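[1] Pasting a predicted model and its sequence here:
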Amino acid sequence: MSKKIVHATEEIVQPIVEELSLELVEVEFVKEGKNHFLRVYVDKDGGVDIEDCEKVSEKLSEKLDEEDPIEQAYYLEVSSPGVERKLKKKEDFTKFTGSHIFVKTYEPIDGEKEFYGDLKDFVNDEVILIVKIKTREKEIVIPYEKVANAHIAVSFS
């Protein structure tokens, strides 16, 4: 059910974000306690501000009222993906080359399933990370299909 809602919402919101020169990062429909939340994450170069989120929220709310794809009551939230933005699509890995990221894999690579490192490149459906192990750097190649989740990682170094 929630996948159908997410898909329907993506189709409704995509033209809205394109019209506003924004990028649709993610849509999620989740139940937290007794409440359902429809969360839409948008971004643009330089980041989104509250006005961007308000515009998307207003236009999307109107369209959702018209098309009514969600039967139950829910709260609509439109926001930035935040500083630790998820990397969901292949294009995200290309866009954020050079960034410090966290990657968790479905199965171990070199005996590990979690990696923090600098995203060197994304080529041939492979994430290439430079990870620091004590005082040396090592290149780790992670096939895209083995990535369980990934996000920008805040670095305090």
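    That came in fine, so what should we check first?

[2] Going by C-alpha atoms from here, please, whenever you check contacts or count neighbours.
    Noted.

[3] Let me see the ranges of the helices in the chain.
    For the chain, the helices defined by DSSP state H cover 2-19, 50-67, 90-95.

[4] How many residues are close by His100?
    Other residues within reach of His100, judged by other Cα atoms under 10 Å, total 20.

[5] Could you do Glu145 as well?
    Considering only other Cα under 10 Å, Glu145 is surrounded by 11 other residues.

[6] Which secondary structure elements does the longest strand seen in the chain sit against?
    The single longest strand within the chain, with elements called by DSSP state E, is strand 112-123. Using 3 or more Cα pairs under 8 Å, 6 or more residues apart in numbering; DSSP states H and E as the contact test, the elements touching strand 112-123 are helix 90-95, strand 100-109, strand 126-133.

[7] Report the buried residues of that strand.
    For strand 112-123, a neighbour-count test (16 or more other Cα atoms under 10 Å) marks 114-122 as buried.

[8] and if you look at stretch 129-141?
    For stretch 129-141, the neighbour count (16+ other Cα under 10 Å) marks 129-131, 140-141 as buried.

[9] for comparison:
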Amino acid sequence: MPVVHGLGLELWGLEYLPLGRKALIRIYIDAESGATIDQCAMVSRQLGPALEIDERLPGAFNLEVSSPGLERRFFKPEQLQGYLGRTVQAQLHEPLEGRKTCRGELSAVDGPMVTLVENGAPIALDWDQIKKIHLIHAF
């Protein structure tokens, strides 16, 4: 996304959530030292008008621009590489051994394969099995 990259920021992820008459477009940006509120506001001001004239977006929407935060959601497997050894929680599309949620230490990322260690047992997941995965921040 040129607006984000032009400001020296990284596009972390994008969510489009249809909510009745108005959709929600949520854009996550990041920077080496974390995105600031001012940077989020700047991206919103620059991106909002461009999105309003984009004919691919049906109807009205609200735009949110934010940092991924401490319990950041991951949008592609490559983003997980810097978080090996940390606790993550994955929500699955289909149940695995009767459960749709796995939580454990991220032990490996190899292409689309993500491995968590939950209670001492490794769980290998293909990225396509994962509906959502996010970091669990330890306070």
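    Received the coordinates, thanks. Values in this document were obtained by computation on a predicted structure and should not be read as measured data.

[10] ok, back up a step: please tabulate the buried residues of stretch 129-141 of the first structure in a markdown table, including the columns distance to Ser61 of the first structure.
    Shown next, in a markdown table, are these (distance: Cα to Cα, whole Å):
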| residue | distance to Ser61 of the first structure |
| --- | --- |
| Leu129 | 40 |
| Ile130 | 43 |
| Val131 | 43 |
| Ile140 | 43 |
| Val141 | 42 |
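
[11] From those, pick the one nearest Glu26 of the first structure.
    Ranked by distance to Glu26 of the first structure (Cα to Cα), these are led by Leu129 at 23.7 Å.

[12] so the closest one touches Glu139, yeah?
    Yes. Assessed by Cα atoms under 8 Å, Leu129 of the first structure is found in contact with Glu139 at 5.6 Å.

[13] what span of the second structure lines up against stretch 92-104 of the first structure?
    Mapped onto the second structure using TM-score structural alignment, stretch 92-104 of the first structure spans residues 79-91.

[14] whoops, stretch 76-83 of the first structure was the one
    Residues 63-70 of the second structure are matched to stretch 76-83 of the first structure when aligned by TM-score structural alignment.

[15] Ser66 of the second structure: what's it in contact with?
    For Ser66 of the second structure, the contact set (Cα atoms under 8 Å, 6 or more residues apart in numbering) comprises 26-29, 35, 37, 40.

[16] hang on, I meant Thr105 of the first structure
    113-114, 146-149.

[17] Same question for Gly34 of the second structure.
    Each residue near Gly34 of the second structure by Cα under 8 Å, 6+ apart is listed here: Ser67.

[18] So what does it match up with in the first structure?
    Match for Gly34 of the second structure (TM-score structural alignment): Gly47.

[19] Then Glu118 of the second structure?
    Mapped onto the first structure by TM-score structural alignment, Glu118 of the second structure lines up with Val131.

[20] Would you confirm that that match contacts Glu114?
    No. If you go by Cα under 8 Å, Val131 of the first structure and Glu114 don't touch, sitting 10.9 Å apart.

[21] Identify the residue nearest the match of Glu118 of the second structure in space, chain neighbours excluded?
    Sequence neighbours aside, Gly117 is the residue nearest to Val131 of the first structure in space, at 4.4 Å (criterion: Cα to Cα, 6 or more residues apart in numbering).

[22] Just give me the neighbour total for Cys53 of the first structure.
    Counted with other Cα under 10 Å, the neighbours of Cys53 of the first structure add up to 20.

[23] no wait, Glu32 of the second structure
    Glu32 of the second structure: 8 neighbours (other Cα under 10 Å).

[24] Please determine how far it is located from Asp54 of the second structure.
    Per Cα to Cα, to the nearest Å, Glu32 of the second structure is found 30 Å from Asp54 of the second structure.

[25] cool, Leu116 of the second structure as well?
    40 Å.

[26] And for Ile136 of the second structure?
    Distance from Ile136 of the second structure to Asp54 of the second structure, counting by Cα to Cα: 36 Å.
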